[in-house]
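K.L.:
sequence? don't have it. structure:
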């Protein structure tokens, strides 16, 4: 899953690596949705992305008047109607949410019975990971196999403070380095160190996913496995009630401007904005149509997130680990989220008087948290808009049949052994990596250097104009030393990825 390696293969075969004009505007767009590829066309013309709901069929056919066979390679990509794929006939919401919460909770414990596995659980101050915490706290005896961690970067101070309070009141430890050290010592675990800290990002993310998470090591075997609340955005309907025009609006010229001296400058400005808007709109619309989704229909952006940003972003662990635990990425959970039976699906209205802060939009995930651990649901979140009052928790608890108590179940059967699984990229891939990041102790300086070098080599005025806002935003973020580093590098990554194109 490496666009970089594909570009190297194409070059070695004498095939071109040119900017795909169809996706130039979406790849240059700095909105959060656009930090991942937005359609089945990648930025390299001729290289396609196989998104969820698609597969390849290649058939062998016999040549006429001959005993030889040939591969039929036309129209090999087959698409599934996603609405049909996720159409589940639930009996009622009460039972469906209880079943969903139970299944999600049990999946968090799928590997905890393995003595040689430690689960590294990333807990924030948000709603998504707290639901996993609620599941874990149902079986406190399993906490010995879980290392709970939270981000210590100054930009995540609010998350840290929330986790600190939860740890005190619910009696669990977090950021316990000694726990992981003891696990490493017990099973003689050592990480594989990579001298080039940009290599894994170049291999796994460049041109596909713009956030710059830089890792310089990995576990050779998955004896330590990450678990987190990734993928919950699609379940709670973050994008369900949004239209594309809520993210990008065409620009109109007012009647007053039409008769003023500013008309020509306004016309040029609106033309540029509209060219970008409709180029991205057409790209997204075409990609969704192949899976039976109409962009102007309700929930289309939620489907788009499911097909593109969610799998790309939530699969970025693959450069370092073959396995990760993602409890929210389940067919049955998304099927319930998009079902008409979900009472929160069609609501984009904020409900008054339901929280300590006064306003919130309840979600399906709030219900899951409430029935897994009502007390945990009443604690404040890092974002106050997610807070719910004790009164609201009790109302939902009564309507949903009370709290869930997980039954004792047989653990998953594991065939094979963790020690037989290999993590990390092939050495031949690492050997192929070349980039323009300079060798310095400062990630920011390295990114800035690569940004400027790639920017100076963009000769096409149209391409430069398309990426100008990304360039300006990159310079702004990278000059702010308090900005969260992976996000600071995101707009820069859009321009740095041009290094894959032909010289």
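P.N.:
Happy to help now that I have it. Because the structure is a prediction, the values reported are computed rather than measured.
K.L.:
contacts and neighbour counts: CA atoms only from here.
P.N.:
Fine.
K.L.:
Going along the chain, name the strands of the stretch 201-350 of the chain.
P.N.:
With DSSP state E, counting those that start in this stretch as the definition, the stretch 201-350 of the chain shows strands at residue ranges 217-218, 224-227.
K.L.:
Using JSON lines, lay out those together with mean neighbour count.
P.N.:
Formatted as JSON lines, the entries for those read as follows, by neighbours: other Cα atoms under 10 Å:
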{"stretch": "strand 217-218", "mean neighbour count": "18"}
{"stretch": "strand 224-227", "mean neighbour count": "21"}
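K.L.:
Among these, which comes closest to residue 449?
P.N.:
With distances scored as Cα to Cα, the stretch of the strands of the stretch 201-350 of the chain nearest to residue 449 is strand 217-218 (23.4 Å).
K.L.:
helices or strands up against the closest one?
P.N.:
Counting contacts by 3 or more Cα pairs under 8 Å, 6 or more residues apart in numbering; DSSP states H and E, strand 217-218 packs against strand 192-193.
K.L.:
neighbouring contacts of the strand it packs on?
P.N.:
By Cα atoms under 8 Å, 6 or more residues apart in numbering, the list of residues contacting strand 192-193 from outside reads 216, 217, 218, 219, 220.
K.L.:
Now for residue 215: which residues touch it?
P.N.:
In this structure, residue 215 makes contact with 197, 198, 200, 201, judged by Cα under 8 Å, 6+ apart.
K.L.:
on that earlier part again, need the strands of the stretch 201-350 of the chain in JSON lines (columns: distance to residue 321).
P.N.:
Written out in JSON lines, the entries for these read as follows (distance: least, Cα to Cα, whole Å):
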{"stretch": "strand 217-218", "distance to residue 321": "7"}
{"stretch": "strand 224-227", "distance to residue 321": "8"}
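K.L.:
before we go on, here's another structure to hold up against the first:
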């Protein structure tokens, strides 16, 4: 199944849910936890080792969080409880979902970059939430609840563009199921028997903003966090830091953080899976870096140990259905994952958040271009995307509104595809202060920052000038030191 399923119902409705929930759990009590809430409300929670997800005092947590302020990793409910004792509680990077309740309300939050997907479906007196829209759709069918096609969403899907390769907003192909974007959380009023859950949002301008008043400060803060995170993982066990490299910039920033410490370099495992002919340059670049900077490609563990580390999924298509079928449209099937707990898969995903993946456009500019070719599709895209931006506090016509849209949707859904295989996917380049830094416009932008794409270049040059000066997969990426060195000197 998916990573989690939360079913909340008032006692007047919960009786009709009980038999179906019993069938879902199929006698596996370890994967289900039940409890009472306030005013006659009850919940059932499904996850791996569901009882271990309980937080003392009322709540549930599954996954892990990274708390840079307190310099800790919070694993599972116990880790989250301890993190809260240190003054935490806000949404953090990582990959998790947390549920909390009191006498008046129940809330559901996710990690700040939404690496753990969060979908919701609600009826009077019933709340359903999961990381899988497909699970919610099938559960609605079992409960004889409506499952209706959203025709506006189907129209928008016809746009052959990466921006529409996944959901364009909270609306999904099923009208009764919504996606909770970055900055959003679910809220249910427990004081009313027939209440329906609603979604509330934090303004992303507030949630993602620079922490200081100097460009160098922001870069150094991010660099320290990246290096600290990678070091923590790499020193937690042999080959616990598993770094996938390419010939591009993003994974090289992670590599630069690894190379800061000989202990980390010799404890991590490096790989380059781009061995196909069309990616030959990637592999050539990585091989050259490995030789020059003294790290090995591939595991150093014995062959039998490496074999035991891999588990294969007997039904990859079923995994795709529960994970991506209603939210991420390219057909990407994952057939295996790491078997043992501990290893983190480290990837460079995240720098697109602040280097201008959509060319710093506004939504009206994108819609105008699309309308000239596909007017009906443009209207559908505009309607759905505009709603998502406004909910997050972004005006469609403001500078970089489409980059904010990238944060809300594509970064999350494209980056969160690994979750059914492992929650331990680490994306250290996802730094909230750098996102805010890149979105500054006009006189608010720091004078050293000419263009958001400069941020990742300067970050790499700061972490390792020698790596920044070495060739990349494409000639246009070369020469970072001479172009950007002034910013990090």
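P.N.:
Cool, the structure landed. Everything numeric in this text was worked out from a predicted model, so none of it was measured.
K.L.:
Now compute the TM-score of the two chains, please.
P.N.:
Laid over one another, the chains give 0.67 as their TM-score (TM-score structural alignment, normalised by the length of structure 2), with 355 aligned residues with a Cα RMSD of 2.5 Å.
K.L.:
The aligned partner of residue 51 of structure 1 in structure 2: what secondary structure?
P.N.:
Under the alignment defined by TM-score structural alignment, residue 51 of structure 1 corresponds to residue 181 in structure 2. On the three-state scheme (DSSP: H, G, I helix; E, B strand; the rest coil), residue 181 of structure 2 is labelled coil.
K.L.:
quick one: contacts for the closest residue to residue 181 of structure 2 other than its chain neighbours?
P.N.:
Leaving aside its sequence neighbours, residue 181 of structure 2 sits nearest to residue 408 (Cα to Cα, 6 or more residues apart in numbering; 5.5 Å). Counting by Cα under 8 Å, 6+ apart, residue 408 of structure 2 makes contact with 181, 182, 388.
K.L.:
now swap in residue 239 of structure 1 and tell me
P.N.:
With contact set as Cα under 8 Å, 6+ apart, residue 239 of structure 1 has these partners: 233, 299, 301, 302, 305.
K.L.:
Likewise for residue 195 of structure 1?
P.N.:
When contacts are counted by Cα under 8 Å, 6+ apart, residue 195 of structure 1 is found next to residue 216.
K.L.:
Of all the strands of the stretch 201-350 of structure 1, which one is nearest residue 386 of structure 1?
P.N.:
Of all the strands of the stretch 201-350 of structure 1, strand 224-227 sits nearest to residue 386 of structure 1, with 21.9 Å by Cα to Cα.
K.L.:
residues touching the residue nearest to the spatial centre of structure 1, list them.
P.N.:
Centroid-nearest residue in structure 1, with Cα atoms, centre = their mean: residue 313, separated by 2.9 Å. Under the criterion of Cα under 8 Å, 6+ apart, the neighbours of residue 313 of structure 1 are 36, 209.
K.L.:
what's the spacing between it and residue 17 of structure 1?
P.N.:
Distance check for residue 313 of structure 1 against residue 17 of structure 1: by Cα to Cα, to the nearest Å, it reads 24 Å.
K.L.:
Can you get me a residue count around residue 137 of structure 2?
P.N.:
For residue 137 of structure 2, the tally of surrounding residues (other Cα atoms under 10 Å) stands at 20.
K.L.:
just checking, what residue in structure 1 corresponds to it?
P.N.:
With the correspondence set by TM-score structural alignment, residue 137 of structure 2 lines up against residue 7 in structure 1.
K.L.:
That match is in what secondary structure piece?
P.N.:
Assigned by DSSP states H and E, residue 7 of structure 1 belongs to helix 3-12.
K.L.:
Can you provide the mean distance from that helix to its aligned counterpart in structure 2?
P.N.:
Here helix 3-12 of structure 1 is compared with structure 2 after superposition; its mean distance to the aligned residues, by mean Cα distance after the TM-score superposition for structure 1, is 1.5 Å.
K.L.:
residue boundaries of the helices in the stretch 1-150 of structure 1?
P.N.:
Defined through DSSP state H, counting those that start in this stretch, the helices belonging to the stretch 1-150 of structure 1, from first to last, are 3-12, 24-28, 82-85, 93-108, 127-137.
K.L.:
And for the last one, what's in contact with it?
P.N.:
So that's helix 127-137 of structure 1. Helix 127-137 of structure 1 is touched from outside by 105-106, 108-109, 122-124, 142-143, 228-230, 232, 327, 365-366, 368-369, 372-373, 376, 381, 386, with contacts defined as Cα under 8 Å, 6+ apart.
K.L.:
same thing with the fourth one?
P.N.:
The list of residues contacting helix 93-108 of structure 1 from outside it, by Cα under 8 Å, 6+ apart, reads 90, 132, 135-136, 227, 325-328, 332-333, 336, 341-343, 364, 367-368, 371-372, 399-401, 404, 406.
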